[in-house]
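> Kindly return the folded structure for what I paste below:
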Amino acid sequence: MAISTINPTTGRIEAEFAAHDAAETSRRITESAAAFAALGETCFDERAEWMRAAASLLEAESEATARLLTSEMGKPISQARAEVLKCARALRFYADNASTFLADEPVADPAIVAAQRAVVTYRPLGVILAVMPWNFPLWQAIRFAAPALMAGNTALLKHSSNVPQTALYLDALFERSGFPSGSFRVLFIGAGDVESVIRDARVKAVTLTGSEGAGRAVAAIAGSEVKKSVIELGGSDPFIVMPSADVEAASSIAVKARFSNTGQSCVCAKRFIVHTDIYDEFTRLFVEKTRALNVGDPMDESVEIGPLATEQTREDIAALVDDAIAKGASLLAGGHRPDLPGWFYEPTVLSDLTDDMRIVTEESFGPVASLYRVNDLDEAITIANQTEFGLSSSVWTNDAADEAAFISRIEAGAVFVNGMTVSFPELPFGGIKNSGYGRELGRHGIREFTNVKTVWKG
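You can find the predicted model right below:
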């Protein structure tokens, strides 16, 4: 398999790496298992010191690291910097809070369970495999690694093959910060080799962020081995705008919510569901602001839309747009490959969508927005829930009854009111339906890969 940095702005190969064979893969698993034994001799305070040191390294190296992210997957440089600093924040968050999140929980009145003492404890599982995507190449890995390491687990990362230098940076980061050697190790393996790693007795659990197909495969393997898995898959998030909303503000945030990271995010808003009373106004503003986005070299500070990360990603998004237009969708903006080297695609807005169009049911992983006109709240919720995904949602209303209805009835892992979906270290992140199961981040995320152990003394 090819493990290489192909700059999406130019299409040129910038670095290539050899895949790990079975012997090297096994050696790295052994190293991770040995590091788990070493971590077992440490306390939260020691791990927190190392985690804060990793955060300081990220902050000190933020510019070079951001440029690495941009060269490997094409995100605008300002967004790459923000990603690096967000990772440092997450490291500090878990350094500061892990001991509280995983503190023993004694039963207030142990006599209720016929004991002198009863307590719930949280213990690490061991070696955890993470299979991660390229779209947020640092953040996706850090939001797994920070809680896993602070809980006392060790980590193996099978990263996407197009971001190998980011993977190598992470491979070294935690060791440089003081964690025992092998606490975090990268595996340069192909998708076909993941199964053997999951089935290895030394590996105790697996987490994946990626496509629905990959998630189903990994979950099935983990299930057959009776191993814990956390699965975060795609999204087709609704962005609902009601008459009571601030339409100007909603349209501005809508553009950011759809086109940040060039639209390559599972949690980007993708379907814009707008009440008929303000549909025309919202559409005019949204289309105007979409057309004004600056497309170009992502190293340019003024650029807002970079290339797609891979040539296949661009072809996939173009095929969705072409299918919709062929079946009668209206093209309000974009819809073409600009005359630039690399894998660029114009920010695109479609309306007049029908159920036979692929974009209605499939995830659009790129800079394409779908507009829907609705007559009332019930119709908005019906369209919001008609997709097989359930990751997050954004609703815009200043009506308390509408807000309560959306929070109660939208089928998703999160509802953001009058704001775009953002992942925060402090809040759990994950979905339902075909968007996966389990949670990352927050108190819930660090507990996913622990043994919730009951201790009873009579």
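> Could you use CA atoms for every contact and neighbour count after this?
Fine.
> wait, residue 251 sits on residue 286?
Yes: counting by Cα atoms under 8 Å, residue 251 touches residue 286, with 5.2 Å between them.
> any idea how far residue 72 is from the residue nearest the centre of the chain?
Most central in the chain under Cα atoms, centre = their mean is residue 140, positioned 5.4 Å from the mean C-alpha point. Shown here: residue 140 relative to residue 72, a distance of 15 Å by Cα to Cα, to the nearest Å.
> Same check on residue 36?
Separation of residue 36 from residue 72 (Cα to Cα) stands at 31 Å.
> Those two - which one has more neighbours?
residue 72 (27 against 24; other Cα atoms under 10 Å).
> So that one, which state does it fall into?
Classification of residue 72 by DSSP: H, G, I helix; E, B strand; the rest coil places it in helix.
> so where do the helices sit in the stretch 301-450 of the chain?
Taking DSSP state H, counting those that start in this stretch as the criterion, the stretch 301-450 of the chain contains helices spanning 311-326, 358-361, 377-385, 400-409, 442-447.
> any idea which of the ones you listed is most buried?
Among the helices of the stretch 301-450 of the chain, the stretch with the highest mean neighbour count (mean count of other Cα atoms under 10 Å) is helix 442-447, at a mean of 22.
> And for that one, what's in contact with it?
With contact meaning Cα atoms under 8 Å, 6 or more residues apart in numbering, helix 442-447 is reached by 98, 101-102, 122, 147-148, 151, 424-429, 439-440.
> What subset of these is buried?
The neighbour-count test (16 or more other Cα atoms under 10 Å) marks 98, 101-102, 122, 147-148, 151, 425, 428-429, 439-440 as buried among the contacts of helix 442-447.
> Out of the helices of the stretch 301-450 of the chain, which is closest to residue 29?
helix 442-447 (21.8 Å; Cα to Cα).
> what's the longest helix in this protein?
Ranked by residue count, the top helix of the chain under DSSP state H comes out as helix 77-101.
> other SSEs contacting it?
The elements that helix 77-101 packs onto, with contact taken as 3 or more Cα pairs under 8 Å, 6 or more residues apart in numbering; DSSP states H and E, are helix 44-60, helix 62-73, helix 139-150, helix 442-447.
> now with 6 Å?
Helix 77-101 makes packing contacts with helix 44-60 when contacts are defined by 3 or more Cα pairs under 6 Å, 6 or more residues apart in numbering; DSSP states H and E.
> The helix it packs on: which residues count as buried?
Result for helix 44-60 [16+ other Cα under 10 Å]: buried residues 44, 47-59.
> residues of the longest helix of the chain that come out buried?
Neighbour counts using 16+ other Cα under 10 Å place 77-81, 83-99, 101 of helix 77-101 among the buried residues.
> One more sequence to fold, the one below, so I can look at both together:
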Amino acid sequence: MKSINPATDEVEATYEQMDDQTLDHIINDAVQAQEEWQKRSFDERSQILIKAAKILKSRKNEFAELMAREMGKPLPQGVSESEKCAWVCNYYAENAEGFLEDEYIESDAEKSYVTFNPLGTVLAIMPWNFPFWQLFRFASPALMAGNAAILKHAPNVTGCALAIEDVLHEAGIPRALFRTVVVDVEQTQQLIKHTGIAAVTLTGSTRAGRAVASTAGEELKKTVLELGGSDPYLILKDADLEQAAETCVTSRLINSGQSCIAAKRLIVVEENYDSFLQKVVDQMSRMKFGDPFEDETDIGPMARKDLREKLHQQVRESIKRGANCVLGGEIPDCKGAFYPPTVLTNVAKGMPAYEEELFGPVVAVIKVADENEAISVANDTEYGLGAAVFSANIVRAEQLAAKKLKAGCCFVNDFVKSDPRLPFGGIKKSGLGRELSHFGIMEFVNKKTIYIN
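This is a model prediction of the structure:
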């Protein structure tokens, strides 16, 4: 398997795929290691995660460079990602014991309560777009709960996967308890079926989620799926257009637009449309794409050329069906998997820019007559990950976010983001279950009822 620098097209490293016998040994060793790990106190586990956080901070520049080489993330964003991973490690180190305290419940018994036990060994199938964060937001609660973890990362960020393994081992996680496996899709399906795997978590596309859920379902294994999104951002008549435009552009272009919770459909009431569109175009046009190692770069390359080709096909097909491209939309004549900031208007139902997730620096700006139509368009999607509302009427905006928008995460006057203290996940075809907060750690424990007379 090859790791190819998406900015230069050069091969960074090659990795040998593991054979089935090696994988069997890794999982069996993890099962044994987990039996010992669950006996350790919360304090022992927390000290290891705190040390992992310190390592992540001390080596954040090194890890940012690795992310830049493997998937094109601009350096400042890679540094921030490492710091956020340290945050989630510390968060669960400090809170896991309280989250998993026995919960006493009155019943006909003399004593009855719920206790929380680890499930065992969890297989994590992770994506390339946030190669450190996606893993640590799963691993921190899973390990603190007493589970073992096997990481199957995206092939193009295998270097990141091995670096994460090194961080955790250096911090004191037993070697067998957390392992990276280098495998293909067919082997991944076999891993899910392995008797040593108790549960599976995947962050990735809806297509991948279906495949994993199907295999895990046949085996009756617990899954958590964080999948795609086509997040609507509603710009209402009393919105601060300057702030809304800046926030939407920032959200759309984080990680070169390769984020499941990016602002993908900007839904604007008619009276604000022209002014807001101009502000978005002005801000998008000022964003510079280029070498992720350069200070002036706002947008790095897309992670792979095949991903860029898919995005470009979606843009061209949307234009063919009647959308207008008012900025970008052309593949630049240079090395690397670069794609320019792109703005599409006149986007309507039946177009990829309306129906599908555009995973790159492309935004659709959609005009609607009023608030009611804005809500209708926002919910007219198979996805339900994130959404945002921009309005000066905070009470009304909160009502829309809480009661009207069909998504797992709804923000007011800000862009959707993940936070260790808040649950994260979607509905509809954006996934199953939740990560982060106390909800996240509850996904991979057995909520066991104890009844005593």
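> Determine which two of the buried residues of helix 44-60 of the first structure are furthest apart.
For those, with distances taken as Cα to Cα, the pair at the greatest spread is 44 and 59 (22.3 Å).
> Is the aligned partner of residue 129 of the first structure in the second structure part of a helix or strand, or is it coil?
Mapped onto the second structure by TM-score structural alignment, residue 129 of the first structure lines up with residue 123. Put simply, residue 123 of the second structure is strand when judged by three-state DSSP.
> My guess is residue 123 of the second structure contacts residue 198. True?
No: between residue 123 of the second structure and residue 198 there is no contact under Cα atoms under 6 Å: 7.9 Å.
> Go ahead and confirm residue 264 of the first structure touches residue 364.
No: at 8.4 Å, residue 264 of the first structure and residue 364 do not qualify as touching, with contact defined as Cα under 6 Å.
> if I look at residue 452 of the second structure, how far off is residue 116 of the second structure?
When distance is defined by Cα to Cα, residue 452 of the second structure is 17 Å away from residue 116 of the second structure.
> Residue 145 of the second structure now?
With the distance defined as Cα to Cα, residue 145 of the second structure ends up 8 Å from residue 116 of the second structure.
> And residue 415 of the second structure, by the same measure?
Distance, residue 415 of the second structure to residue 116 of the second structure, using Cα to Cα: 34 Å.
> Isn't residue 333 of the first structure up against residue 348?
Yes: A contact is recorded between residue 333 of the first structure and residue 348 when judged using Cα under 6 Å, the distance being 5.0 Å.
> Between these two, tell me which one has more neighbours.
residue 348 (22 against 18).
> What's the match for that one in the second structure?
Taking TM-score structural alignment as the alignment basis, one finds that residue 348 of the first structure is matched in the second structure by residue 342.
> returning to that earlier point: residue contacts, the alignment partner in the second structure of the residue nearest to the centre of the first structure?
When the structures are aligned by TM-score structural alignment, the residue of the second structure matched to residue 140 of the first structure is residue 134. Contacts here follow Cα atoms under 6 Å, 6 or more residues apart in numbering; on that basis residue 134 of the second structure touches nothing.
> which residue sits closest to residue 335 of the second structure, ignoring its sequence neighbours?
The shortest distance from residue 335 of the second structure to any residue other than its chain neighbours is 5.9 Å, reached at residue 8 (Cα to Cα, 6 or more residues apart in numbering).
> Check the burial of that neighbour by counting its neighbours.
That count, for residue 8 of the second structure with other Cα under 10 Å as the rule, works out to 16.
> any idea whether residue 40 of the second structure is helix, strand or coil?
Assigned with three-state DSSP, residue 40 of the second structure falls in the coil class.
> From residue 271 of the second structure, how far out is it?
The span separating residue 40 of the second structure from residue 271 of the second structure equals 61 Å under the rule Cα to Cα.
> More neighbours: the two, which one.
Each of residue 40 of the second structure and residue 271 has its neighbours counted (other Cα under 10 Å); residue 271 has more, 15 against 12.
> Show me what that one aligns to in the first structure.
The equivalent of residue 271 of the second structure in the first structure is residue 277 (alignment by TM-score structural alignment).
> quick one: that match from residue 351 of the first structure, how far?
To residue 351 of the first structure, residue 277 of the first structure is 16 Å away according to Cα to Cα.
> Check residue 267 of the first structure too.
Using Cα to Cα, which is the criterion applied here, residue 267 of the first structure is 21 Å from residue 351 of the first structure.
> of those two, who's got more company?
Ranked by neighbour count (other Cα under 10 Å), residue 267 of the first structure and residue 351 place residue 267 first, with 27 against 19.
> The more buried one: what's it in contact with?
Applying Cα under 6 Å, 6+ apart, we find residue 267 of the first structure in contact with residue 235.
> what about 10 Å?
When the contact criterion is Cα atoms under 10 Å, 6 or more residues apart in numbering, the partners of residue 267 of the first structure are 233-238, 257-258, 365, 390-393, 420-423, 429-431.
> Can you tell me what it aligns to in the second structure?
Alignment note (TM-score structural alignment): residue 267 of the first structure maps to residue 261 of the second structure.
> which SSE is its match in?
Residue 261 of the second structure is part of no helix or strand when elements are defined by DSSP states H and E.
> Over to the one 5 residues further on?
Element membership of residue 266 of the second structure, judged by DSSP H and E, is strand 265-269.
> mean shift between that strand and the first structure?
Its match in the first structure and strand 265-269 of the second structure itself, once the structures are fitted together, sit a mean 0.4 Å apart by mean Cα distance after the TM-score superposition for the first structure.
> what angle do that strand and helix 371-379 make?
170 degrees (axes from the mean of the first three to the mean of the last three Cα atoms, to 10 degrees).
> Report the buried residues of the helix or strand that strand 265-269 of the second structure is followed by.
Per DSSP H and E, strand 265-269 of the second structure leads on to helix 270-286 as the next helix or strand towards the C-terminus. Using 16+ other Cα under 10 Å as the test for burial, helix 270-286 of the second structure gives 270, 272-273, 276-277, 279-281, 283-284.
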